[in-house]
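> Next come a sequence and a model predicted from it.
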Amino acid sequence: MIGPGTGVRVYLACGRPIYREYRELCRLLEDRGIDENQQPIEIMKFWHWERQQEIPHQRISSYLFAAVARRVVMGEKKIVDRGLINDVRTISTYAPYVDALFIDKRCAALLKEEPLRAELEYKARIFSLNNPDEFLGYLQEIESQTPDEVREYAAMIYGID
């Protein structure tokens, strides 16, 4: 699609995430009174904004996809499957904000590789079936730090004896 008079080309593949994002941005710009002919230009400015790198979701997903690409170039054939996009999206979305994530072995291994380990910052502690004892230790840590009052309320609410 070419924005009329803009010289900006935007490839729109129906059903693709980039298309959905483009359409949503058009809707938001339209709601704010931005002329339809100006929308592609404003969207391109947003997509090329240097501060995009600071958005946790963008940074984490970019690093994960780059790590996957490295593995593919090195000959690993089974790293890309149907669930990979969902895994990356989930990790990128929640890791900056939750205390812990239990994820698949593949993505947990990617997050331990350099430069991901050194350059990505997020709140979540990452667990997988590669480290079940660490996850159990984390749960025991939470349990040991639970105040007695909270335990009493949990017992009342859930009928725990």
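Arrived safely, thanks for sending.
> only C-alpha atoms for contact and neighbour calcs from this point on.
Noted.
> Check which residues of whichever strand or helix holds T90 are buried.
Assigned by DSSP states H and E, T90 falls within helix 84-94. With burial defined by 16 or more other CA atoms under 10 Å, the residues of helix 84-94 counted as buried are 84, 87-89, 91-94.
> And that helix, what does it pack against?
helix 56-73 (3 or more CA pairs under 8 Å, 6 or more residues apart in numbering; DSSP states H and E).
> Report the buried residues of the helix it packs on.
Those would be 56-57, 59-61, 63-64, 67-68, 71, for helix 56-73 by 16+ other CA under 10 Å.
> Put this next to the previous one:
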Amino acid sequence: MTGPDPAARNPSFRYRVYWEDTDAGGVVYHARYLQFLERARSDWLASIGVHQVPLRERHGVVFAITKMAIDFRKPARLEDELSVTVAVIAIGRLRMDFEQRIERDGELLLTATVQAACLDAERFAPKRTPAEVRERILAAAGAMTPAERGTRD
């Protein structure tokens, strides 16, 4: 793992909308938004040096989404360039909470709150986030209150 990128605190990842993302009318199909959100969280983790294959191989853990709430505001369309942000709003030893946004040219299209749990890769049972990984996430997330750092498990 490499050191965290200082720009990773509130990163924005850009993705283009392709035909495969849309319905017959050229509007992004609702389930595709989850893929954009997932891709941004994965890209964010990679940007801070947390890569998912080594996470599983070295630490025997994976992250899994346990809860998600989405507020659809406006549709994205074919060939739009979307900006997807990732912000950690809480982290505990077993789980972390994110707030994500999807925008087009500064216009808010969607907000989501996402809860991810750290799981044992073999048993899919809760397992503490490795200290090294938790430290990287905390460093990238910036200052959080003590309550946010430890009471979300």
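Cool, the structure landed. If you're wondering where the values come from, they're calculated on a predicted model, not measured in any experiment.
> TM-score of the superposition?
TM-score for the superposed pair, counting by TM-score structural alignment, normalised by the length of structure 2: 0.28. Supporting figures: 74 aligned residues with a CA RMSD of 5.1 Å.
> and after the biggest helix by length in structure 2, which helix or strand comes next?
Looking across structure 2 with DSSP state H, the single longest helix is helix 32-47. Using DSSP H and E, the next helix or strand after helix 32-47 of structure 2 towards the C-terminus is helix 52-59.
> list the buried ones in that following helix?
55-56.
> elements contacting the very next helix or strand once past that helix?
Scanning forward in sequence from helix 52-59 of structure 2 by DSSP H and E, the next helix or strand is strand 61-72. On a contact count with 3+ CA pairs under 8 Å, 6+ apart, strand 61-72 of structure 2 meets helix 52-59, strand 107-120.
> let's see it at 10 Å
Contacts defined by 3 or more CA pairs under 10 Å, 6 or more residues apart in numbering; DSSP states H and E place strand 61-72 of structure 2 against helix 32-47, helix 52-59, strand 95-104, strand 107-120.
> Report all helices and strands that the longest one contacts.
It stands for helix 32-47 of structure 2. By 3+ CA pairs under 10 Å, 6+ apart, helix 32-47 of structure 2 packs against strand 12-16, helix 52-59, strand 61-72, strand 81-91, strand 95-104, strand 107-120, helix 131-141.
> ok, now with 7 Å
In terms of contacts (3 or more CA pairs under 7 Å, 6 or more residues apart in numbering; DSSP states H and E), helix 32-47 of structure 2 is packed against strand 81-91.
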